[in-house]
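> Here is my input, please return the structure:
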Amino acid sequence: MLPRRLAISAFFFLSPAFAVADPVGTYDVVGINPDNGGEYTGMVEVTRNGTTYSVVWTIAGTESYGVGLGGKQAGKTSSQAASPDDDTIAIGYGNDDGFGISQYDLQPDGSWKGNWAYAGGELSTETWTRQGAIRSLTAPGTKGASEAMKPMGNTISRP
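Model (predicted):
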């Protein structure tokens, strides 16, 4: 009987339908550059900072900073104080090129997928996967990753 219980426990633990909501963590990032349609990769770290989230992207060697608001989907409040129960996060960010906004939703596999745009720019996509399991967003036959691409949220210095 014990092996069956372990198997059932492992199923629920490993099942993507039971993804942990809390956005806090370090992620591998894959996104699409709206300027040329190429793929970029990097890393993002999300920490809870009181009632908000602090977000730091590192893409092509450049760090970018943002502040995020958490929320719940499915008819509940759209924004709230940062909480481990959040399954959506909206982030504003600024840099030498201006400012932008992004929004991410928890996916059944535990990744976070969303959209972002610079002010006056085109909408693009980005996926965060907990460190170690990066996935490609580029469709077969399209442009591949390039270090010369404009990183999301170019540069900003923290006081």
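> only C-alpha atoms for contact and neighbour calcs from this point on.
Will do.
> On the three-state scheme, Ala21 is what?
Using DSSP: H, G, I helix; E, B strand; the rest coil, the structure places Ala21 in coil.
> Which residue comes closest to it once chain neighbours are left out?
Nearest residue to Ala21 in three dimensions, chain neighbours excluded: Asp87, at 5.1 Å (Cα to Cα, 6 or more residues apart in numbering).
> gap between Thr41 and Tyr65?
Distance, Thr41 to Tyr65, using Cα to Cα, to the nearest Å: 16 Å.
> my bad, should have said Arg130
19 Å.
> got it, and Val56?
5 Å.
> got it, and Tyr27?
As judged by Cα to Cα, Tyr27 and Tyr65 stand 15 Å apart.
> one more to put side by side:
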Amino acid sequence: MLRFALAATILAGALPAAAQRAGAYAVEGRGADGTTYVGAVNLQPTGPQTWRVTWRVGGETARGVGLTMRNTLVVGYVLSNEVGVASYEVQPDGRLVGRWTQGLGGAVGSEVWLPR
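The predicted model follows:
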């Protein structure tokens, strides 16, 4: 029984969260300066725990790669020649709720992805 519990624990850390899915999401966000924005994001699997991520917000496109661990998705991306990073918690209803930073300024924004 102990072996089964240990194996289940190891596998739980290796598999992406069940509520997370590939496909299209609507994006609602707030920049570090408080301005709000809306857009779209596409999440495409590239491996068991890895993703290609493409945002379209305000006429701009950001592209990145993501990694899932348990119920967290972490994404590194490039937008307007600046590097950024974001971290999202996968919610039971399929939403992803997170925070992001971009460039060297250190400001932090927030974002919610809503499954379409």
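> that older thread, my guess is the residue nearest to Ala21 of the first structure contacts Gln103, does it?
No - look at Asp87 of the first structure against Gln103 with Cα atoms under 8 Å: they stay out of range, at 10.9 Å.
> what about the strands in the first structure?
For the first structure, applying DSSP state E gives strands covering 25-32, 39-49, 52-59, 62-71, 88-95, 98-106, 112-118, 124-130.
> quick one, the fourth one and strand 88-95 angle?
In this case it means strand 62-71 of the first structure. Per axes from the mean of the first three to the mean of the last three Cα atoms, to 10 degrees, the angle that strand 62-71 of the first structure makes with strand 88-95 is 150 degrees.
> Same check on the first one?
Orientation note: strand 25-32 of the first structure sits at an angle of 70 degrees relative to strand 88-95 (the same axes, to 10 degrees).
> The third one now?
With the same axes, to 10 degrees as the criterion, the two stretches strand 52-59 of the first structure and strand 88-95 enclose an angle of 60 degrees.
> re earlier: what's near enough to touch the residue nearest to Ala21 of the first structure?
Asp87 of the first structure makes contact with Ala21, Asp22, Pro23, Gly70, Gly71, Lys72, Gln73, Asp105, Leu106 under the criterion Cα atoms under 8 Å, 6 or more residues apart in numbering.
> Look up how far Val67 of the first structure lies from Ile101 of the first structure.
Separation of Ile101 of the first structure from Val67 of the first structure (Cα to Cα): 10 Å.
> overlap in contacts of those two?
Contacts common to Ile101 of the first structure and Val67, judged by Cα under 8 Å, 6+ apart, are Ile91, Gly92, Tyr93.
> give me every residue that touches the aligned residue in the second structure for Glu122 of the first structure.
Glu122 of the first structure maps onto Ala107 in the second structure, with residues paired by TM-score structural alignment. Shown in contact with Ala107 of the second structure (Cα under 8 Å, 6+ apart): Ala32, Thr101.
> if you count what's nearby, which of Arg130 and Tyr65 of the first structure comes out ahead?
Tyr65 (22 against 19; other Cα atoms under 10 Å).
> Tell me which residue of the second structure matches up with the more buried one.
Tyr65 of the first structure maps onto Arg63 in the second structure, by TM-score structural alignment.
> Verify the stated contact: that match with Val57.
No - contact criterion Cα under 8 Å: Arg63 of the second structure and Val57 do not qualify, at 11.5 Å.
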